[in-house]
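S.K.: Below are the sequence and a predicted model for it; my questions follow.
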Amino acid sequence: MLNSSYNSGENKGTWRWQLQGTWSILAAAAFLVSIPVFIEAPLVRHYPVLSVVLTIPWVCLGAILFQRPKSQIWGDLILGFSWSWLAGAIYWGWFRWDPAIHLPIESIGVPFAIWGLWKGFGKIGNLFYLGSLLGTAITDLYFYQVGLIDHWRQLMQVEPSLAMPILQQAIAQVRTPWGTAWAVVLVNLLLGVGIIPLGTKQWHWYAFSGAVLTTIVVDSLFLWIASYA
């Protein structure tokens, strides 16, 4: 029977070891959120089928690590990440020009995540996936509220070398009072949702927080790159 004591954070060594574990999970979750953005996104544009197939190694790695008590938490996290990878490969590979179905496709793992949480199985991976999805949903909400959806569609239909004028128009939209106000509101929302669970000192909530808070970093980085490109 698999050892699931990490879910509650109890009976797993000293308090210091627990604290180190929670911060390690936070850092690992942040790293995994970055992989689809900086590695999968360029890959999937040219090799969508390969990107989907690469879900299999992620699942296998997660399952192998999950079977071993000493690496179970990392296997759990990678299994949750595999949902994000698969959904991203499907959407950005074939449907990236249609923002309306972005969130539905990214949500394909939600029924499984909810079932897992209900059964008390895979809390770290499931909450990582849901945290990542929440960050995606709030980013999409910003695009809709600030009127960036048309720019999204245009960017997905042109070669990267022709994207600069579209990016400049989008940045001008972001810099309006309306765009700035929405950015402040949604960043504070993400901060609140991401920081509050850190007080629990439970590993699965640190995975959730890492995914949510990294959304702010990634979005800010892209905004900075687009502004100074």
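M.R.: That came through fine.
S.K.: When you work out contacts or count neighbours from here on, use the C-alpha atoms and nothing else.
M.R.: OK.
S.K.: Secondary structure element for residue 128, which one?
M.R.: helix 123-146 (DSSP states H and E).
S.K.: in that helix, what's buried?
M.R.: 123-140, 142-143, 146 (16 or more other C-alpha atoms under 10 Å).
S.K.: Please apply the same query to stretch 175-193.
M.R.: 179, 182-183, 186-187, 190-191, 193.
S.K.: next, the one to line up against it:
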Amino acid sequence: MLAAAVFLISVPVFIEAPLVRYLPTVSLLMTLAWLGFSWLLWRKPSTHVWGDLLFGFSWTWLAGSIYWGWLRWEPMLHLPVEAIGLPAAAYYLARGQGKVGHWFYLGSLFGTAVTDVYFYLVNLIPHWRQLMQVQPEQAAPILAAALSQIQTPWGAFWAVMLVGMLLGVGILPLRHRQLHWWAFGGSVLSTLLVDGLFWIAAMNA
């Protein structure tokens, strides 16, 4: 479950990101495919848990398709769009249903929120807006400027604080045996992996 959660957070980022940039409608429609596949898995007792997990993943895919496809120029809308599945998660969890998928989604949403908070604290939002309006080959100077702010004492302090928070929130649930906690912990810890990969890519741009 931990490996599956890490996979569903990290790997699709590098599939959905280019797809949603050039074919946002296709990416959005793929949400229906994920939902259909999750339903097929959900129906069978032997694969029910994986259908549950994939259902939660469908919310992250849907939010990513909407935001990065049509709204990526406005960072203020990022978290509200990512929270599109929050009412459904609250409803199903209150009924004790879909625990694996919805806790996975909540872990992903928490990681996204922490990353966004860092962007605001370190004043990276102007760089975000600039990046969304240039071609990839023109991104290097913007990334360099953003890195210079990350590497300040203020940027380093908040990086350490928020990484510590993600590690704590991601690792503590792994002490429990229930699969939904492992899905939650895996999705939170995957935030560190994805953010780290983007940081390395920015340094090498």
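M.R.: Looks like it came in fine. Computed from a predicted structure; not experimentally measured.
S.K.: follow-up on the earlier one: contacts for the helix holding residue 128 of structure 1 next, please.
M.R.: Contacts with helix 123-146 of structure 1, where a contact means C-alpha atoms under 8 Å, 6 or more residues apart in numbering, come from 7, 29, 33, 73, 76-81, 83-84, 103, 106-107, 110, 113-114, 116-117, 149, 173-174, 178-179, 182-183, 186, 190, 203-205, 207-212, 215, 219.
S.K.: run the last query once more with 6 Å
M.R.: Outside helix 123-146 of structure 1, the residues within contact range by C-alpha atoms under 6 Å, 6 or more residues apart in numbering are 76-77, 79-80, 113, 117, 149, 179, 204, 207-208, 211-212, 215.
S.K.: Likewise for stretch 144-164 of structure 2?
M.R.: Under the contact criterion C-alpha under 6 Å, 6+ apart, stretch 144-164 of structure 2 has outside partners residue 122.
S.K.: same thing with stretch 1-10 of structure 2?
M.R.: Taking C-alpha under 6 Å, 6+ apart as the rule, stretch 1-10 of structure 2 contacts 182-183, 186-187, 190, 194.
S.K.: mind listing the helices in structure 2 by residue range?
M.R.: Along structure 2, the segments classed as helices by DSSP state H run 2-22, 24-43, 48-66, 78-82, 86-94, 99-121, 125-131, 140-150, 153-171, 179-203.
S.K.: residue range for the second one in structure 1?
M.R.: When helix 24-43 of structure 2 is aligned against structure 1 using TM-score structural alignment, it corresponds to residues 48-67.
S.K.: What is the corresponding segment of structure 2 for stretch 176-191 of structure 1?
M.R.: Taking TM-score structural alignment, stretch 176-191 of structure 1 hits residues 152-167 over in structure 2.
S.K.: Same check on stretch 86-106 of structure 1?
M.R.: Taking TM-score structural alignment, stretch 86-106 of structure 1 hits residues 62-82 over in structure 2.
S.K.: go on, stretch 206-216 of structure 1?
M.R.: Taking TM-score structural alignment as the measure, structure 2 aligns residues 182-192 with stretch 206-216 of structure 1.
S.K.: Superposed on structure 1, what's the mean shift for that stretch?
M.R.: By mean C-alpha distance after the TM-score superposition for structure 1, the fitted stretch 182-192 of structure 2 averages 0.3 Å away from its aligned residues in structure 1.
S.K.: Go through that stretch and flag the buried ones.
M.R.: 182-192.
S.K.: And stretch 57-76 of structure 1, by the same measure?
M.R.: 58-59, 62-63, 65-67, 72-76.
S.K.: Roughly how far does residue 216 of structure 1 sit from residue 71 of structure 1?
M.R.: Going from residue 216 of structure 1 to residue 71 of structure 1 by C-alpha to C-alpha, to the nearest Å gives 29 Å.
S.K.: Also residue 79 of structure 1?
M.R.: 12 Å.
S.K.: ok, back up a step: export the buried residues of stretch 182-192 of structure 2 to a markdown table and tack on distance to residue 204 of structure 2?
M.R.: Shown next, in a markdown table, are the buried residues of stretch 182-192 of structure 2 (distance: C-alpha to C-alpha, whole Å):
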| residue | distance to residue 204 of structure 2 |
| --- | --- |
| 182 | 33 |
| 183 | 32 |
| 184 | 31 |
| 185 | 29 |
| 186 | 27 |
| 187 | 26 |
| 188 | 25 |
| 189 | 23 |
| 190 | 21 |
| 191 | 20 |
| 192 | 18 |
